[in-house]
Each structure stands twice: as C-alpha cells, then as structure tokens.
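Participant: Sequence below, structure please.
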Amino acid sequence: MAKIIYTLTDEAPLLATYSFLPIIEAFARTAGVEVETRDISLAGRIIAQFPERLSAEQHLDDALAELGELATTPEANIIKLPNISASIPQLKAAIKELQTQGYDLPDYPDEPADDAERDIRERYDRVKGSAVNPVLREGNSDRRAPLSVKNYARKHPHRMGAWSSDSKTNVVTMGVDDFRSNEKSVVMQHADSLTIEFVPDDGEPQILRADLPVLEGEVIDATVLRVAPLREFLAVQLQRAKDEGILFSVHLKATMMKVSDPIIFGQVIRVFFRDVFEQYGADLAAAGLTPNDGLGSILAGLDALPNGAAIKSAIDQAIADGPELAMVDSDRGITNLHVPSDVIVDASMPAMIRTSGHMWGPDGAEHDTLAVIPDSSYAGIYQAVIDDCRANGAFDPATMGSVPNVGLMAQKAEEYGSHDKTFQIPATGRVRVVNGAGETVLEHAVSAGDIWRACQTKDVAIRDWVKLAVTRARATGAPAVFWLDPTRSHDAALIDIVTDALAELDTDGLQIEILSPVEAMQFSLERIRRGEDTISVTGNVLRDYLTDLFPIMELGTSAKMLSVVPLLGGGGLFETGAGGSAPKHVQQLVQENYLRWDSLGEFLALAVSFEHLAAVTGNARAQVLADTLDRATGTFLDENKSPGRKLGTIDNRGSHFYLAKYWAHELATQQDDPELAAAFGAFAERLDENEETIVEQLLAVQGEPADIGGYYRPDETKTETVMRPSSALNEALATL
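Facilitator: Next up is the predicted model:
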C-alpha cells in the first residue's frame, strides 16, 4: 500500500491534527493510501533523548532521525507541519511540563559542572532551536501562493494599514563589524576534513570543532560579529529612538539562529539596562539569570533573590528612563525584550509593515518604530519596503502581483546550518579554519565575547537550486531573480557557481537576473505594484524572510502558502505554512474552546502529497484524491469557511467539516473512478443531511475552558475529546 507520513508537531498545528487527521485517514484508506504518523514535536524529541531514564510505556523512538534517513530515499512522502523552534525558555518549560507528567528527565544545565551534565546538555542542545528543518530538508524549497488562494485574496482583500509620507519608522543595522562585513569564503578544491581552532594571544590552541567533512566544490564561509561595536551601536540606537520619540524594537531569529541570536538578544538587554547590570550583574549571574533568556526570565527569578525588589525597582527605572519599548502584549506588560522567541524577524517585520509601519506601544496604541536588526546581511530589504510604502502608500492585495520563492536550503545550507559551528569567544586571539594538510584556509582576529561562526553550502545543493529556479521560470513565464550581492564574499562565490550552472541549462526565452538583495527587492516591488509576478531565488535565510513578508502582504498570512520541497533523493517533503501565531491560538482554545488556526496550508500540502504519490507509485486513485481535494479547497475558499474571528462562528474544527463535505461531493461526482464515486456518494449525502447537527455540535462546546492536559505534550484522550466534539461527524467518518 502507498504511504504518506504525517508529522505530529506542536501547539495549534498539533491540536488541528487531532481534528483533521481522522478525515485524511478515512478518505485515503478508501483510495488505498496508507497514512502513518511520526512524532517530531519538541516534547517527543526531548523524550527520545533519554530512553534509559524512562519506562517502556514512556519510551519514544527517535522519529526525527528516522525521517531524516527516509528523506534521502525515493520513497519519502512527508507532510511536515510547523514545529516550535525552541528557545532555551521554551525548552526549559517543556522539560518542566514533562517532569510534572511523570517523565524522569533531568533539568537543563545552564553551566555544566561535570561530564554527566555536559552529556545532558549536549542531548538537550540537539532539540533546541529549529532542530527539525535541517534534518528533513534534503532538498530545496519551492514556495508559492496557489492560484485558488491568490484569486480569493484578490476577491476578498485583507486590510492593510495606511502609510504616511512622514512616517518615522526605519530599520537600523550595524553595517560594519557584523557578520555581513566580516565574512570570508572559500570554495573547496577537493574533499577534505577541516578543523576549527581558537588560538588565544596568551595560551595554547583550543579545538572548537574537529573532523568537519567537506566535499569538492563546497562553499565554506566564516565570519564574526564583534560584541564591543555591537554594544556601541545599540547605545546609539536607544538614544535615537528616545530623541525621535518612537518605539525601540529589536528583530532577531533567536530560534533558528539558536546560538548567535540569543547572545545578541542578551546584549540588547545588557545595554538597555546598563546601570542594572553594572550594579547587580554579579547577583543575577550567581542566580543563573541570564539576559540571553530574556527580560521575562530575569523578572520571574527575582523573587528568589534577597535584593530582588531592589533589582526590580532598578529595572522599572531603566524602562522609565529609556525609549518606549515596542510591546508584544501591552495589556500584560510583555515588552519586545521579554522573550527571545516572541519577536522573530521574519514574522515581526512584515506585521509591522502591514500595520502602517507601526508596532504597539506601552499605551496600547500604534506608534512609529525604530526596528533594530544588528547584522546587515538582509536588513536592507526591509528598509527598501518601508521606503517604498512611505513613497507610494500601502500595497493593495486586490491588485498586487505575487513573489513566489525558490530557496536554497538543501543539506543544511548557509546560516541555518551553522549552529554546531558557532562559538562565543572567551578571550582575545584568532579563530582559524585549518584543512587536512594543516593549512589555514580562513582566519579572523577575535576578542572576548565576539560571536564567530562558519557555514557550509554544498555544490550539489546549489546546482539543484539553480535547476529548480529555471524549472519554475519555465513553468510560469515569470522572471527569476537571484538575490545575490557580488560585494559579499559568500554571494560572490555563489554567483560563479550559478553562472556556470545556468550555462548548462536551457534558459532560452527566460528572464534570469542576478541582483543584490536591495536591488532585487526594489525590482520586485515595482513589478508587484503593477500586478506582475516575480520569482525570488534566494538563500536559506532570505527564503524564510520573503516567504513571510510577501504572503503577509499578498494574502494576510504566510500559512496559506504552498511549500514543496523536491528532495534530492527523489522523494517529496510538503510543508504546511508558518506557525508564528500558534501560541495565541492554544491559549484561546484552553480559555474558551475555540481554535482559530487556519488549516489551509495542510489542505494544500495534502493535495500535492497525493499528486506526488500518484506520480511515483502509479496509484491512479491518489491522483483522483489530489484533483478533487484541490477543487474542494477552491470551494472552501469561495464559501469562506476558514475559521472566524470570534466565538459563535466556526473554528478550525468547523473548517475541517466543510472541507470534508466539499471533498466528498467532488469525489462523488468525479467521473474518473466510478467505484470511488459510488463509495463517497452515500457519505456526501450523509454529511449534507447532518450538516445542521454537526455544526450545532461543533459550536455548542465554545465559550467554556478546554482541558487538553498539557501545552507541550497534551493528553491524547483529552485532546481527542476536545478536538472531535461532533458525534454525528465521527459516526459518518466511521462508515468510510
């Protein structure tokens, strides 16, 4: 039997799976398609790290490692829902919850004291940050808005905030002494094994990373962000925000960039609360309270300190004396600096641009904002959008063009594969990358506190990326623009490979451009204002940034994007959209039994998964499922059955019912497979007859608290009861 792997992940996507997966299984089974699940949730990954401490009933296999191996094979057909990209506070919270549920897990050791604690921390470090995506993404990314979704957005445009020509909102970035300016790159001439070592000015060399295998043609980058200039830069920006009377905000990626960005985030807090750390820094450090975990973590730990009240008073005074902070939740006093994972640049910057260039202030109102993005690698693209909106006003979703993306991400490409090669430097000296012959291939002078990192990008991944870009340009007729800057070391190396790869492909009649990121952004903005489409062909980080930015402007959300990863081994990975608002959805479900998560991304991914399966296995019924699901999704959008915005309207569970109803009707009326049509005819009729009852049962549970038994690892029985409250729908599905 043909097989699809459906992943169990975290937060709202996991809750939605409890409702939608039974529908998928029933429809697929009827067509001879098997659907299996694999638990790659944060909690599941934690549990899998400590099998020797758990009972047989608690034991979980390492599903992520299993899927990582599957992703390299032609048989792979994986539907990947959004995961938590765990920050340290989230990781610790998940551990604590699992401990209360009876799992004998050790605490996370911030400062390992011995080999046993170092082993514990190493295991936990395997699951923090975005541990899942680099393992599964054994291919490059094809992300776009399906035509049905784009047409719906044009017919029903979402609201965009008006822009003023005198808006004070701007992006500021270092430009010097940062990762972008200090980057050095080399293309390996042959396969080798590299060593990364730190040579202090007054000590023996220290091995930071040994036995780093590299392939012929692989691009190796190394760079450093210098902490002293970072602190000077931050101090200037704090004063600028205060002088201009605008909000101060910092935008990082402390989840995906799980080593470097929490350190940078911590430096923002250290500079903002400079007087606090000068007076009380030793006390905070002794208590294990680090600014890298955010202001909220420090505040939560003050009660245990004898001088906690005095520290709290000093923090309050610093907030009063400084510029007003952008807020995550002004009602609850949650600032931009409270939690590293609360303000993720690829989601927070588009939201600000969509809302007139504003963020929320402490007064609960919108204000112009100084957006601080310390590293200058990609900060300029957001300034280009802000400048365009200031000059031309907000974009119009009813008329604007689309910017699909072809992203270089295969085999841990570029910055997102740097975690195991990122280090905070302990003293003044040099960091060297040395080849197997003992020769230094890359080198940087460093000082105490600096953040040094190395990245890898394999030649096979780059050439596959170029081929995918040409394929999409041929299929759509749209220009394909490589966002590469010849003045940046890494990009210059890629331009040579891209130029060589393009020469080997048929590009006749296609418009292929290579522009710097800012130039590419300006080119794309001009075109989308004219209603024209432009394919962005980018590296891994820009893939993340643009596939939030443009969908949020075009569609109102990045969750409605189709995300296909043609795997290098011949299989397929089908991703279902972003999960940035998932925590708030879970909170609403627990408080009032209403889940606003939009599963459209799951519908889109499922359709192309069936289509891929049909092509690979020859299962004609899988293709029928794909075609009918695609048409049903169009009806779903036209009938506006996405979750409503308030109680009393259908939520995620109601959306799943209507998708099932429209899909059943499409299957019952299609003529490609009469036997399948007959099988779904009675089912479709039953859903029609019971529609009023089903909707009443789904609405009846709203308004009261819902008990799911846990945030990171919900109780299976409790969650199924909450997410499948319609007996009429459950009984109908059982008939299939």
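Participant: from here on, contacts and neighbour counts on C-alpha atoms
Facilitator: Noted.
Participant: Pull the contacting residues for residue 13.
Facilitator: For residue 13, the contacting residues are 81-82, 579, 582, 597, 599, taking CA atoms under 8 Å, 6 or more residues apart in numbering as the criterion.
Participant: same thing with residue 324?
Facilitator: Residue 324 makes contact with 241-242, 245-248, 361-362 under the criterion CA under 8 Å, 6+ apart.
Participant: Apply 10 Å and report the result again.
Facilitator: 238, 241-242, 245-249, 335, 361-363, 367, 369 (CA atoms under 10 Å, 6 or more residues apart in numbering).
Participant: now those: which count as buried?
Facilitator: Neighbour counting by 16 or more other CA atoms under 10 Å classes 238, 241-242, 245-249, 335, 361-362, 367, 369 among the contacts of residue 324 as buried.
Participant: quick one on the thing from earlier: what about the contacts of residue 13, which are in helices?
Facilitator: Of those, the ones assigned to helices by DSSP state H are residue 582.
Participant: between the contacts of residue 13, which is closest to residue 711?
Facilitator: When those are compared for distance to residue 711 (CA to CA), residue 582 comes out closest, at 11.4 Å.
Participant: which element is the closest residue to residue 693 other than its chain neighbours on?
Facilitator: Nearest-residue entry for residue 693: residue 728, 7.1 Å, with adjacent residues in sequence omitted and distances by CA to CA, 6 or more residues apart in numbering. Taking DSSP states H and E as the criterion, residue 728 maps to helix 727-734.
Participant: what comes into contact with that helix?
Facilitator: 19, 22-23, 25-27, 657, 660, 682-684, 686-687, 690-691, 693-695, 697-698, 724.
Participant: tell me the SS of residue 533?
Facilitator: Using DSSP: H, G, I helix; E, B strand; the rest coil, the three-state assignment for residue 533 comes out as coil.
Participant: got the contact list for it?
Facilitator: For residue 533, the contacting residues are 400-404, 476-480, 524-525, 527, taking CA under 10 Å, 6+ apart as the criterion.
Participant: wouldn't residue 498 be in contact with residue 470 here?
Facilitator: No - in terms of CA atoms under 10 Å, residue 498 does not count as a neighbour of residue 470; the distance is 11.2 Å.
Participant: Look at those two and report which has more neighbours.
Facilitator: With other CA atoms under 10 Å as the criterion, residue 498 and residue 470 differ in neighbour count, and residue 470 comes out ahead with 23 against 20.
Participant: Next, the second sequence, to be compared with the first:
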Amino acid sequence: MATIIYTHTDEAPLLATYSFLPIIQAYAAKAGVDVETRDISVAARILAQFGLADDALGELGALAKTPEANIIKLPNVSASIPQLKAAIKELQEQGFDVPDYPENPQSEADKAIVAKYDKVKGSAVNPVLREGNSDRRAPLSVKNYAKSHPHRMGAWSSDSKTNVATMGKDDFRSNEQSVVIPSDDTLTIKHVAADGTETVLKTGIKVLAGEVVDGTFMSVAALRRFLAEQIARAKAEDVLFSAHLKATMMKVSDPIIFGHVVQAFFPTLFEQYGEQLAAAGISPNDGLGALLSAVANLPEGDAIKAAVDAGLAEGPALAMVDSDKGITNLHVPSDVIIDASMPAMIRTSGHMWGPDGNEADTLAVIPDSSYAGVYQTVIDDCRAHGAFDPATMGSVPNVGLMAQAAEEYGSHDKTFEIAAAGRVQVLNEAGDVLIEHAVEPGDIWRACQTKDAPIRDWVKLAVSRARATGSPAVFWLDETRAHDANLIAKVKEYLPEHDTEGLTIEIMAPAAATAYSLERIRKGEDTISVTGNVLRDYNTDLFPILELGTSAKMLSVVPLMNGGGLFETGAGGSAPKHVQQLVKENYLRWDSLGEFFALVPSLELYAEQAGKPGAKVLADALDRATGTFLNEDKSPTRRLGGIDNRGSHFYLAMYWAQELANQTDDADLAAAFKPLAETLTANEQQIVDELIAVQGSPADIGGYYRPDDAKASAVMRPSKTLNEAIASLG
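Facilitator: Here you go, the predicted model:
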C-alpha cells in the first residue's frame, strides 16, 4: 500500500513539523492520501541502538531500495561528539537507560558501546536513505521572487585581504590513489608496521565489478606545519583566522583535523598542560568550549584558563561564532561547517565577525585542497568584479553523485588515525596490493568507494537535466586527481549511451568550472554543476546562498535507482540557533518553504503509486498556493511581532485551501475545502493575532533532542481558531 513517509528529525525542522504535519495529514486524508511518520532524530537513533525504540532508519533504508518508496526527509543533525554527548545526557535525564559515551574505551564492553554510538554520529542518515543521485535546484517561483525581492549582499573591495589557505601537498587530494575493481571482490585494509607487525584495520569490504576504490592520507606533520604557517600569516596580514571543516558529515577525519587546529592555535597551552588534559579525557577534537567546561574540575583549571586567554592574546584575532558570548571559531567543531560558513562569509563582503564585534577580512583555512580552490575562485571573482546581484544573476543547479554512500561521505568506517609508522595497504581477496601508502604516527588515512551503477545513473540524470533545461552541464572533475581521472573515463564511456545532440556537456576541474559558472552567472545565465558527493553539498549551499540568500528554499529530488522517490527539504541545516530563540522568546524563524516544495513531487508520485488522482489535485493546488505564498511574502519575518514559522504555515494552509476550493478537477475535494477556505479567510486576523500573542516569553518544549510531544505540540500550535478549523476537515 502506498504511503508517504514524513520524517521526524531534529531541532528547528522537528519543531516546524509539530505545526505543519497536522495540516498536511488533514488535507491529505480528504484525498485518501496516507501520510505516516518515522522518527530518525539523533535521540531516536540512539534509543534504537540500545533496543529502546524501533530502528526507523533501518526500515527506511530498506524501503528506499524499493519502487514503493516515497520519503520526505527533513534536515537532521549529523551529530558531532559534543552533540552526541548532550543527547545522551538528555535521554538519561528523561529516564532512558543508555550508557555514557566512553571517552577512552579499553574494555570490550566499552568498545561495543562506542561501536553503537559510531552508527549514530556524523552522517549516519543520508548514506542509508540516498539510494539515488541528487537533483537539486531553485524552483522557478523562488528564483523569480529572489529577483524581484533581492536579498542584501555585502559590498566587496578590490583591496580585500580575504583569502583561502590550503595545503596543496601531503593532503588527501595529493596522496590519493584510485583503482577500478575489475570483478566482484572482497577487500582488506591492513597496517604493516616498520618492524613487520601486521594489523588488520578492516576486512570483509565487499566491492562490485566496475567500482572505484580510493585510498589516501593526510600527513599530520605537514598539517601541523601548515597550520602554524597560517596562524602566523593571519597575524602578519592582520586578518581574522578561521578554520572551515565538515566535522559532522566527515565525522572521523575532520574532528581530528579540528583538534590539530585547536592545538596549533594554543601551542603553549598544550605544551604545558597537554598531558594533564589527556589524562582527564579532555580532547582538543571536541573544541575549545568543551575544554574550558571540563577544566573547571581540574586542579590546574585556573592556570589552564589563563593559558587559553594568553593564547588568544598572542595569536591572530580569531573569527567568532558569537562575539557577544565569546564563542570562537574553535569552540565547537560543529559550529563552523564549511558549506554554510564559506558562502556566508562571501555574501558578507568576505568578512567574518571578530572578537571586537566588528566584521573583518578573514583567512579561511581549509586544510585539504580537494575543493578549496572553488572558494578561492569565488573570492577572487568578487574582489575583481564586486558582489553578485541577486536581481540579475543566473543559477547553478546541481546533479550530485551521492547514491550508495559514494565518495568521501562513505569513508567513515574506513578512516583511521595511524598508531605507528609503516604502510597501509588495500588488498584484494587474492592478496594483491591495490593501494599502498607509507604513513607516520597520527596520519589520517581513509578509503572511499563509488559503485558503478550510481555513476551510470549520475551521467543519465545529468543528460536528462541538460535536455530538460537547455543549460550547459559541467562535470566538475579534475584529470590530475586520481579518483576524478577514473570518473572521467567512466563519464566518457557512458555519455554515448544517451542522446546528447545539441547539448553542451563539458568536463572541467572544480576551480575552472567555478570560474566558467561565475562568468555565466554574471550574465544571468544558468549552468548545471554535475559533481561528486562533497561538492554537491558545497555547491547546493554556495550558489543558493548567493542567489537566494538561503539554501533552505531549494527543491531537492532524489530519483531512487530502484524506483520511488526521496524528497529532501533543502540544504539549510537544522538551525540550532532557531531552537534557542524559540526557547528564549517563543519565536521560530525556520522557513518551511523547502517542505512545501518537497511535498508537491511527493504527492505527484503518490498519485502514480496509488492510482489516486486526488493526490495530484492536492499537489497542483499546493504548487499554486506556494506561488501565492511567495508573492505575498509570507515567510517568517526576522523579528518579534511579525509572523514566524507557525504563521507561515497558516498562510500556506489558507492559500492551499483556497486553491483546492476553486479548482475544477475534483468537485468532491472542492466541496470539502470550500468551508475551510472560507473559515481561514474570514478569521485571518484572529489567527495571526493568536499566533503572535505568544511571542516574547520563554517556551517549554520539554527537551532539545527529544522534545515532549504534548509540550512541543502546544507551543507550535497556539492558535485555537486555526486548530479547530483544521480539525473541522476530519
């Protein structure tokens, strides 16, 4: 039986769900559309690991491999260690018997607990659900709205000192080796120490014929030299120092790199107190904030805090997350995520906030050079030509290779911090060495897999989008990078399988592809970026934030390879600051436009799956209602006293009911929605007043990672008039 699955996730999207989902379910029921929920939040995933909740993520992962799949997936938390610990603590306080996260697992029991938590942290959701490649673009209604209501862009100066710093050698990109597997096989990764001792790091890695397998490492000695040089450079150039990583999705490698940045910025601190910190289980990987909180219990706590203050005074000015609260770029590894932080900096004149509360030019440190050139190219373009004009600029939609945990985002279970000097080898079942690297203690080694079927599907999707739009499609692949060279060969092999006559399809290295796309953007022209998994993530924030002011308003369709569909509701993250604002003053700024967009193709797919034309009527009416919603500018305002997320849901519901009442495709639906449309229209001011009346006071939702359903629902549905109107549909 066909069903739409609407996911419960985390933070702001979860809170918005308490308000919007009752509207969806009430409207859908009138057309015989079944909408169910599954909880894939961080809290639910923790509970599932310990048998205290159903494994909803596993269930949806299996569903995603079937033609029946119809999943609306909202943004979720890719938990860093500090977030994971906070969620564990909250669950324990709520009475759930879940163990603490072992800081230094030695016993088999502790190692088993860590293994369970490793399945929750970082990018645990997306690789399971993404059984297809990504088609992400700004709907025409959003693009037109952005042109007629352009968001503010900070002016750029030709003498801006903002730049990107990247390693360029001894990093993941430069050390990469890549092989194409000739036939189905099973791989093993092992470490051979200098004295000949062999340690199996991972075994039983199943690979298929045609699969691309990569291995690479980042030299920790080179990383430390690089970081020291960039800290000195930022001070010499009198710019802010900032680090931009992906400590959530790259949940093994990037927290380690982040820890090295913290150590490099505070060398004296770790020289003097490194042993005491380590003995107390305090890791720089968790960030400066966790360190400062933990040292309060140490005998040397005051001295350590003084050493932190001295390090801040001696080093370059450090970019801030919240200068008013003293939260730096290095406080929390999940606070500064590259795909959101870099576009925000570029949009704001190349500035970040300094400790003095003012904007300033910034040195953006991106250690691995795989994609750093994309951001440097955009910065150089803005320095030369000024800020972009949202009223006239073109668009860069994306076709992303992400199915079946493609590329770096599938590396987590094959990433290791090397314990001893020696060699890391990848061997096939016959014992042949396919990949080999000489490594030193502390080096970060990783392997990735990219299966052949997703690559074929990716090429097909790129051609179909180029055909549908008439825009050039550019594969962002660098022939001088090992992995990309193998993908280029496959792209050239699979393109002739499709009708490309009259289409412009190019292959360019990422920096060159960026320059080409920017030149077209400034002419108002569109260019499809066809990218791998990480660049998909980066580009679907970078260009929408420049074009639209946000990445939350994107349409994200994942045509699943076995049929069915996954509909992701934008790339806007899970907005923890929005939750903090709601708890403080009962105001939620989250914009659910991504949910509105995702629901349209989901309903269209349901109409096909279930043979229910009423679902298509719902979809068409919702599409028109969303256009009205944009034209009437009913997204959440930016301050108290205006409508917030709940008010935007009311207006969408009103416009949707009006469209359904006035459509002529289904007389029964028109009759069913006519009274509701009249009620909502007549009571518009009353409902808005009720929604706004609650603002300004603290809100109790009963939990951050696992809100109390009754409390959260009461907070997110404060209008008695609206609630009764929606209930009247039943």
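Participant: What's the TM-score once they're superposed?
Facilitator: Remark: TM-score between the superposed chains equals 0.99 [TM-score structural alignment, normalised by the length of the second structure]; 729 aligned residues with a CA RMSD of 0.7 Å.
Participant: Out of the contacts of residue 533 of the first structure, name the ones that lie in strands.
Facilitator: Within the contacts of residue 533 of the first structure, membership in strands is found for residue 480, as judged by DSSP state E.
Participant: Going through the contacts of residue 533 of the first structure, which ones are buried?
Facilitator: When neighbours are counted using 16+ other CA under 10 Å, those contain these buried positions: 400-404, 478-480, 524-525, 527.
Participant: Spell out, range by range, the helices that occur in the stretch 301-450 of the first structure.
Facilitator: 308-321, 345-354, 379-392 (DSSP state H, counting those that start in this stretch).
Participant: which residues of the second structure does the shortest one align to?
Facilitator: I take that to be helix 345-354 of the first structure. The aligned range for helix 345-354 of the first structure in the second structure is 338-347, by TM-score structural alignment.
Participant: with the first structure superposed, average distance for that stretch?
Facilitator: On the superposed models, the aligned residues of the first structure are on average 0.1 Å from stretch 338-347 of the second structure, with distances taken as mean CA distance after the TM-score superposition for the first structure.
Participant: Centre-most residue in the first structure?
Facilitator: Of all residues in the first structure, the one closest to the mean position by CA atoms, centre = their mean is residue 578, 6.0 Å from it.
Participant: Name the nearest residue to residue 124 of the second structure, sequence neighbours excluded.
Facilitator: On the basis of CA to CA, 6+ apart, the spatially nearest residue to residue 124 of the second structure that is not a chain neighbour turns out to be residue 78, at 6.9 Å.
Participant: Apologies, that question was intended for residue 583 of the second structure.
Facilitator: Counting by CA to CA, 6+ apart, the residue nearest residue 583 of the second structure is residue 699, at 4.7 Å.
Participant: how far away is the aligned residue in the first structure for that neighbour from residue 606 of the first structure?
Facilitator: In the first structure, the position corresponding to residue 699 of the second structure is occupied by residue 706, as judged by TM-score structural alignment. Noted for residue 706 of the first structure: a distance of 28 Å to residue 606 of the first structure, by CA to CA, to the nearest Å.
Participant: One more: residue 120 of the first structure?
Facilitator: Per CA to CA, residue 120 of the first structure is found 37 Å from residue 606 of the first structure.
Participant: Please identify which of those two sits among more neighbours.
Facilitator: residue 606 (26 against 18).
Participant: Pull the contacting residues for the more buried one.
Facilitator: Residues counted as contacts of residue 606 of the first structure (CA under 10 Å, 6+ apart) are 4, 6, 24, 78-80, 562, 574-576, 600, 612, 625-626, 629-630.
Participant: Give the equivalent position in the second structure for it.
Facilitator: Superposed on the second structure with TM-score structural alignment, residue 606 of the first structure falls opposite residue 599.
Participant: what do we get in the second structure for residue 97 of the first structure?
Facilitator: Under the alignment by TM-score structural alignment, residue 97 of the first structure pairs with residue 90 in the second structure.
Participant: Repeat that for residue 735 of the first structure.
Facilitator: In the second structure, residue 735 of the first structure lines up with residue 728, judged by TM-score structural alignment.
Participant: separation between the closest residue to its match other than its chain neighbours and residue 660 of the second structure?
Facilitator: Excluding its sequence neighbours, the residue lying closest to residue 728 of the second structure (CA to CA, 6+ apart) is residue 676, at 7.7 Å. When distances are taken as CA to CA, residue 676 of the second structure and residue 660 of the second structure turn out to be 10 Å apart.
Participant: Residue 534 of the second structure now?
Facilitator: Counting by CA to CA, the gap between residue 534 of the second structure and residue 660 of the second structure amounts to 40 Å.
Participant: Looking at these two, which is more packed in?
Facilitator: Under the criterion of other CA under 10 Å, the comparison of residue 534 of the second structure against residue 660 puts residue 660 first, with 30 against 21.
Participant: show me the contacts for the more buried one.
Facilitator: Here residue 660 of the second structure is in contact with 27, 617-622, 624-625, 654, 666-667, 669-674, 676-677 (criterion: CA under 10 Å, 6+ apart).
Participant: Remind me which helix or strand it belongs to.
Facilitator: helix 645-662.
Participant: what's the answer for residue 580 of the second structure, then?
Facilitator: Assessed by DSSP H and E, residue 580 of the second structure sits inside helix 576-585.
Participant: That helix vs the first structure, average distance?
Facilitator: After superposition onto the first structure, helix 576-585 of the second structure lies on average 0.5 Å away from the residues it aligns with, using mean CA distance after the TM-score superposition for the first structure.
Participant: Can you list the buried residues in whichever helix or strand comes after that helix?
Facilitator: Past helix 576-585 of the second structure, heading to the C-terminal end, the next element that is a helix or strand (DSSP H and E) is helix 593-610. Residues of helix 593-610 of the second structure classed as buried under the neighbour-count rule (16+ other CA under 10 Å) are 593-607, 609-610.
Participant: Likewise for stretch 530-547 of the first structure?
Facilitator: 531-547.
Participant: ditto for stretch 656-674 of the second structure
Facilitator: Applying a neighbour-count criterion of 16+ other CA under 10 Å, the buried positions in stretch 656-674 of the second structure are 656-663, 666, 669-670, 672-674.
Participant: will you turn the residues you listed into CSV that also has distance to residue 340 of the second structure?
Facilitator: Shown next, in CSV, are these (distance: CA to CA, whole Å):
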residue, distance to residue 340 of the second structure
656, 32
657, 35
658, 37
659, 36
660, 37
661, 40
662, 41
663, 40
666, 43
669, 42
670, 42
672, 43
673, 40
674, 43
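Participant: hey, where'd the helices end up in the stretch 151-300 of the second structure?
Facilitator: For the stretch 151-300 of the second structure, the helices defined by DSSP H, counting those that start in this stretch occupy 220-237, 253-265, 267-279, 288-294.
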